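K.L.:
got a structure for you, letters missing:
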């Protein structure tokens, strides 16, 4: 194996929040792989990190300071920079700074904050900032890896407004299959492929994974013993809540990892095409993850 095809060895992550960032850190540590965690100087969330693990390296740095981030990445000879910053709370700008710093530091691969439904070609929806950022990475010459996984299993009750209404609410029929994957498996999958697959298999690649392919109606049946399942025209939620928009997308299959934003079509085989890189893994279903079985 040539040196350029040897698996990546040095990893860093920006955005170690509870939803996906922290699980990614935990996944690397579970493999006994060191990981550098970039934390803003004002962050108060470091208490959730497993600071006693000798493979965890913590570095406080201003995400808006390109030279400082670049110097840090260079000092640690980082091969792969993973972004798990929230795009809802200012992460779009932060990712651009991180990308510039990664380029200047000679980082070999940038994993942008995706971890959801496909965004390539989304020129008008919620995925637009993610697609624009991927284009930016290409424009500055940084190889990227985009990971699509559908909706997290853990977010299904949120999507159906279970907590707010005490019911499992479905906008429309809810009979279109979409992709769902558990948070730990998304994190573990990413750590696995980054530490085992050759760079040529990952650079400038979209990996599409699917823990379970199912419909909201099928999930509603799992909740039925304890919750009323109701089909509604709209969710009774405050103005500005976007769950109704998300469910409308799922009604046409746009929640599938195999969705094509340009043609607005779904490919069930494509949706789980990336699963093959985690050979022998048994993927969990939402019933198992949420304790509904």
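P.N.:
Ah, there it is. These figures come from a predicted structure and were not determined experimentally.
K.L.:
every contact and neighbour count from this point should use C-alpha atoms.
P.N.:
OK.
K.L.:
leaving out the residues flanking it, which one is nearest to the residue most central in space within the chain?
P.N.:
Centroid-nearest residue in the chain, with C-alpha atoms, centre = their mean: residue 115, separated by 1.6 Å. Leaving aside its chain neighbours, residue 115 sits nearest to residue 148 (5.3 Å; criterion: C-alpha to C-alpha, 6 or more residues apart in numbering).
K.L.:
so who does the residue nearest to the centre of the chain touch?
P.N.:
147, 148, 149, 150, 186 (C-alpha atoms under 8 Å, 6 or more residues apart in numbering).
K.L.:
which of these sits closest to residue 224?
P.N.:
residue 150 (23.2 Å; C-alpha to C-alpha).
K.L.:
count of neighbours near that closest one?
P.N.:
Around residue 150 there are 28 other residues, counting by other C-alpha atoms under 10 Å.
K.L.:
my read is that it contacts residue 255, right?
P.N.:
Yes: Residue 150 lies in contact with residue 255 (C-alpha atoms under 8 Å); the separation is 5.6 Å.
K.L.:
find the residues that touch each one of these two.
P.N.:
Joint contacts of residue 150 and residue 255 (C-alpha under 8 Å, 6+ apart) are 117, 178, 179.
K.L.:
now do the helices in the stretch 1-150 of the chain.
P.N.:
21-30, 66-75, 91-105, 128-139 (DSSP state H, counting those that start in this stretch).
K.L.:
Throw these into TSV and include mean neighbour count and distance to residue 43, thanks.
P.N.:
Converted to TSV, the helices of the stretch 1-150 of the chain look like this (neighbours: other C-alpha atoms under 10 Å; distance: least, C-alpha to C-alpha, whole Å):
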stretch	mean neighbour count	distance to residue 43
helix 21-30	22	14
helix 66-75	19	16
helix 91-105	21	14
helix 128-139	17	24
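K.L.:
alongside the first one, take a look at this:
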């Protein structure tokens, strides 16, 4: 049996997802090191070691990674391409596990699509990691697809529900189930992956807190508030058209439009249910959709 993973570096530890990963790793008993740029003003919990690094320097990163067992990258999508020096440094420092910034849609099945082209940084990074793992069998990886960030999306409106105006935007029929994960849940997923290194080595895992349809969410918000919400119907085909037009002009805000088409279109089949949801492998359980929605309404 391989030695347990105990010492973990988190990249992007001050971000929305990174903060939750750090908290859940600490709760699970891991020793956490947060990497930050030299000029970063980010604050971290007192029980987290902070190392200042140059993300473009393999030497700087290698030095910071010495003695650590795993790297978890939670950097934002716009910075995805900068993970290659981190991968090279991890190998140089003999880090045993790399979890890249895959969180979101499954990039392994997005090839050849417009949204897949936007995510080429993620695709190429994981391809690079897999290649390096094959060259260095002791260097392992785990990819984690989470679907949409549900609790974050409720808070910032990207899920299509506005509690101030009691308005819901429903795409197509609103009956299509969608892969969705809460941020703290993803922190627990990462902790579970690293707690079971042999079981999760060199695997691409799709997880979800739950797989709600828009109409299920609408039913919950109306029941909780005791009011009928105003429903605005929209077309995912129109969203795709808008996204492609933006993309043709180099406007990468097209991602949001293309994502709506990809996940909400009737027949999209992007949910991860039953055995497709890797939480069973990890020893985790689905979360309570109604409890998540109600908590957001009460905040």
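P.N.:
Sure thing, it's come through. Note that this is a predicted model, so its numbers are computed, not measured.
K.L.:
quick one: TM-score?
P.N.:
The TM-score (TM-score structural alignment, normalised by the length of the first structure) is 0.81; 268 aligned residues with a C-alpha RMSD of 2.7 Å.
K.L.:
about what we covered before: distance of the residue nearest to the centre of the first structure from residue 103 of the first structure?
P.N.:
Plainly put, residue 115 of the first structure is 22 Å away from residue 103 of the first structure if you go by C-alpha to C-alpha, to the nearest Å.
K.L.:
just to revisit the earlier point, pull out the buried members of the shared contacts of residue 150 and residue 255 of the first structure.
P.N.:
117, 178, 179 (16 or more other C-alpha atoms under 10 Å).
K.L.:
which ones among those lie within strands?
P.N.:
Counting by DSSP state E, those place 178, 179 in strands.
K.L.:
need the helices of the stretch 1-150 of the first structure in CSV with distance to residue 39 of the first structure, can you?
P.N.:
Listed next are those as CSV, based on distance: least, C-alpha to C-alpha, whole Å:
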stretch, distance to residue 39 of the first structure
helix 21-30, 11
helix 66-75, 11
helix 91-105, 12
helix 128-139, 21
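K.L.:
just so I know, which of those helices lies nearest residue 52 of the first structure?
P.N.:
Closest among the helices of the stretch 1-150 of the first structure, using C-alpha to C-alpha: helix 21-30, at 11.2 Å.
K.L.:
mean shift of that closest one relative to the second structure?
P.N.:
Here the mean offset of helix 21-30 of the first structure against the second structure after fitting is 1.0 Å, by mean C-alpha distance after the TM-score superposition for the first structure.
K.L.:
which stretch of the second structure lines up against that helix?
P.N.:
Mapped onto the second structure using TM-score structural alignment, helix 21-30 of the first structure spans residues 18-27.
K.L.:
name the surrounding residues that touch that stretch.
P.N.:
Under C-alpha under 8 Å, 6+ apart, the answer for stretch 18-27 of the second structure is 10-13, 31-32, 74-75, 183-184, 186-188, 190-191.
K.L.:
could you rerun that using 6 Å?
P.N.:
12, 13, 74, 184, 187, 188, 191 (C-alpha atoms under 6 Å, 6 or more residues apart in numbering).
K.L.:
which one of those residues is nearest to residue 228 of the second structure?
P.N.:
residue 184 (30.2 Å).
K.L.:
how near is that closest one to residue 201 of the second structure?
P.N.:
22 Å.
K.L.:
show me the strands in the first structure, by range?
P.N.:
11-14, 35-39, 56-60, 80-83, 109-111, 145-148, 151-152, 167-171, 178-181, 205-208, 212-214, 228-232, 259-260, 265-266.
K.L.:
CSV for the ones you listed, including distance to residue 275 of the first structure?
P.N.:
Listed next are the strands of the first structure as CSV, based on distance: least, C-alpha to C-alpha, whole Å:
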stretch, distance to residue 275 of the first structure
strand 11-14, 22
strand 35-39, 24
strand 56-60, 27
strand 80-83, 20
strand 109-111, 18
strand 145-148, 11
strand 151-152, 16
strand 167-171, 28
strand 178-181, 11
strand 205-208, 7
strand 212-214, 11
strand 228-232, 32
strand 259-260, 16
strand 265-266, 17
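K.L.:
among those strands, which is nearest residue 245 of the first structure?
P.N.:
Among the strands of the first structure, strand 167-171 sits nearest to residue 245 of the first structure (C-alpha to C-alpha), with 9.5 Å.
K.L.:
ok, and what's touching that closest one?
P.N.:
With C-alpha under 6 Å, 6+ apart, strand 167-171 of the first structure has contacts from 160, 162, 227, 228, 229, 230, 231, 232, 233, 234.
K.L.:
give the PyMOL command for selecting the buried subset of those.
P.N.:
Selecting only the buried entries of the contacts of strand 167-171 of the first structure in PyMOL, with 16+ other C-alpha under 10 Å as the criterion:
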select buried, resi 160+162+227+229+230
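K.L.:
just give me the closest of the contacts of strand 167-171 of the first structure to residue 259 of the first structure.
P.N.:
Proximity of those to residue 259 of the first structure (C-alpha to C-alpha) peaks at residue 160, which lies at 21.2 Å.
K.L.:
check contacts around the closest one.
P.N.:
168, 169.
K.L.:
at 7 Å instead, please
P.N.:
Contacts for residue 160 of the first structure were tallied using C-alpha atoms under 7 Å, 6 or more residues apart in numbering; they are 168, 169, 170.
K.L.:
any idea how far it lies from residue 65 of the first structure?
P.N.:
40 Å.
K.L.:
so what's the residue count around the aligned residue in the first structure for residue 37 of the second structure?
P.N.:
Under the alignment (TM-score structural alignment), residue 37 of the second structure maps onto residue 40 of the first structure. Residue crowding around residue 40 of the first structure was assessed by other C-alpha under 10 Å; the count is 17.
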